[in-house]
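# here you go, sequence then predicted model.
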Amino acid sequence: MIDALYIATSGLQSQQTQIDTLSNNISNMQTPGFKSQRVSFGDIAVISPAEVQAGLSPQHTGAGTEITSTSSVFSQGQMSQTGNTWDIGIQGEGFLEVVDGNNNHLYTRDGQLHVDSGGYLATTTGNRLAQDIQIPPDASNIQINQNGQIYATVGNSTSQTLLGTFELSTFPSAEGLQSVGSNNYMPTQASGDPSVGKPNDSGVGSILQGSLEGSNVDMVSEMSTLVIAQRAYQLNARVLQASDQILDTINNLRQ
């Protein structure tokens, strides 16, 4: 019965992680560029040392479940028009590279940009684009084409000036990126190193000015999976309670 306690406990911990992940997905349904996360489970197997020492073929005994990984799903979110100058929607697999306050290079799909106090393009969290694109304070009539080129009329000039060009980064396996919060991701060995390209390059994607990519969270799918996870949590709690009651009965019999 001791084994039942450990098995039920592992189930409770795993389902709690599942519930937390699903709840985070649902709470970010309206977050631009947010990518839903999925939890992968694995079985815990125990091998008897006595069987190994005796030269017997070891039998794997189930000892519960564990979380093997939590990964993001990078399917395309729906585009919506905002009309805002610095809102850019990414159609395709590319990421914007940004630099945080600790000089870490992170990657995001959130295209809600603005011009910060230094004149540089930055995200809503204050992270500047790694390209250090600076916008003159007297820039007007700003146009961003699908190739990522930023044109504007500067000062009293009657012609448009190229202020910079957006770059997009792609990964061999984006599912291996590690979420670090605030809609930002960090490369890992599983994701591979980033490749930098221009918008509209093959496999990189294009940029739409005045649009934002919405969250790819499917409310129906998330809610149905959440109900299943809550039911699984309750069942594991019942197993834990029943095991405790049986152990209590056994202890009373010995007295």
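Sure, I can see it.
# from here on, contacts and neighbour counts on C-alpha atoms
Will do.
# which residues are in contact with the closest residue in space to Pro136 that isn't next to it in sequence?
Spatially, and ignoring its direct neighbours in sequence, Pro136 is nearest to Gly119 (6.7 Å; Cα to Cα, 6 or more residues apart in numbering). Gly119 sits next to 134-137 when contact means Cα atoms under 8 Å, 6 or more residues apart in numbering.
# presented hereafter is structure B, for comparison with structure A:
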Amino acid sequence: MHAALWISKSGLDAQQTDIATISNNLANASTVGYKKSRAVFEDLLYQNINQPGGRSSQNTELPAGLMLGAGTKVVATQKEFTQGNMLTTENSLDMMVEGDGFFEILMPDGNIAYTRNGQFMLDEQGQIVTPGSGYLLQPTITIPQDAQSITISSEGEVSVRQIGQAENTVIGQLTISNFINPQGLEPMGQNLYTETGVSGTPIQGNPGLNGLGSIRQGALETSNVNVTEELVNLIESQRVYEMNSKVISAVDQMMSFVTQQL
């Protein structure tokens, strides 16, 4: 079998993965707090026919080798945690992390997940939860039933104005977490990430302190997907896919010519 067939096949497989990654970015262009992904490629093992520096005679060496590549593959999909734009909503339970850090979410199994999506709601007990699944924001904060307004400072202090009171009452303190390698976090859907062995342990603290981002109430962080850039990447991947298909077609014609002539 001609080697170019297998090389081009690996190129087709890699470009299919790249296009799937791009399509997921475009599908989440309006998802709050979404971080775009990119495919990471590597070339495959080489067949060393002549090693560079090998002896060509008793007194001479080969200045360059003869090595045939075996194609390419996708080895990773890398998340880019650049800051998204700010969308002002004026909703008191909408929060945005301005800078580094993640909101902490308590999962049903007792583990902690992390998110950049600051869209929150209240459950039947007045606790702040995620809108899609009702998972509790950590630390747990319960809003009193007679609260007329909710104020969240840039440092994460939560206070409410209750009926008959002139001053706000502090009811809780938000904390956020950051990681030395956020790209090592595992995305699990629902805008949530979980800690892995390569992400490092969470560095928890109050917003605005020790390098952590601050909280912006009444605003949300939009997706950091640049639609124009993704469309350009899509066109490029499509053309590379077509060229690999062309190689397979060309090799097929060459083999057909040989079989017909011999």
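It's in. Since the model is a prediction, treat every value here as computed from it, not as a measurement.
# so after superposing, what's the score?
Overlay of the two chains. TM-score (TM-score structural alignment, normalised by the length of structure 1): 0.88; 251 aligned residues with a Cα RMSD of 2.6 Å.
# circling back: quick one: map the residue nearest to Pro136 of structure 1 onto structure 2.
Alignment note (TM-score structural alignment): Gly119 of structure 1 maps to Gly126 of structure 2.
# swap in Glu175 of structure 1?
Using TM-score structural alignment, the equivalent of Glu175 of structure 1 in structure 2 is Gln183.
# same check on Val73 of structure 1?
Aligned partner of Val73 of structure 1 by TM-score structural alignment: Glu80.
# same deal with Val196 of structure 1?
Looks like Val196 of structure 1 aligns to Gln204 there (TM-score structural alignment).
# residues contacting its match?
175-178.
# so which helix or strand takes in it?
Element membership of Gln204 of structure 2 [criterion: DSSP states H and E] is strand 203-205.
# and after that strand, which helix or strand comes next?
That would be, after strand 203-205 of structure 2 and using DSSP H and E, strand 214-217.
# just checking, what packs against the following helix or strand past that following strand?
Once the chain leaves strand 214-217 of structure 2, the next helix or strand it forms, by DSSP H and E, is strand 219-221. Strand 219-221 of structure 2 is packed against strand 86-88, strand 95-98, with contacts defined by 3 or more Cα pairs under 8 Å, 6 or more residues apart in numbering; DSSP states H and E.
# redo those strands as JSON lines? Include distance to Ile105 of structure 2 and mean neighbour count.
As requested, those are arranged in JSON lines below (distance: least, Cα to Cα, whole Å; neighbours: other Cα atoms under 10 Å):
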{"stretch": "strand 86-88", "distance to Ile105 of structure 2": "22", "mean neighbour count": "15"}
{"stretch": "strand 95-98", "distance to Ile105 of structure 2": "14", "mean neighbour count": "26"}
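# closest to Asn111 of structure 2 out of these?
strand 95-98 (21.5 Å; Cα to Cα).
# pull up the aligned stretch in structure 1 for the closest one.
Counting by TM-score structural alignment, strand 95-98 of structure 2 pairs with residues 88-91 of structure 1.
# how close does that stretch sit to structure 2?
Taking mean Cα distance after the TM-score superposition for structure 1, the mean distance separating stretch 88-91 of structure 1 from the aligned residues in structure 2 is 0.6 Å.
# quick one: what's aligned to Asn117 of structure 2 in structure 1?
Under TM-score structural alignment, Asn117 of structure 2 pairs with Asp110 in structure 1.
# identify the single longest strand in structure 1, thanks.
When structure 1 is parsed with DSSP state E, its longest strand is strand 60-72.
# what packs against it?
helix 2-27, strand 37-47.
# alright, calling it a day.
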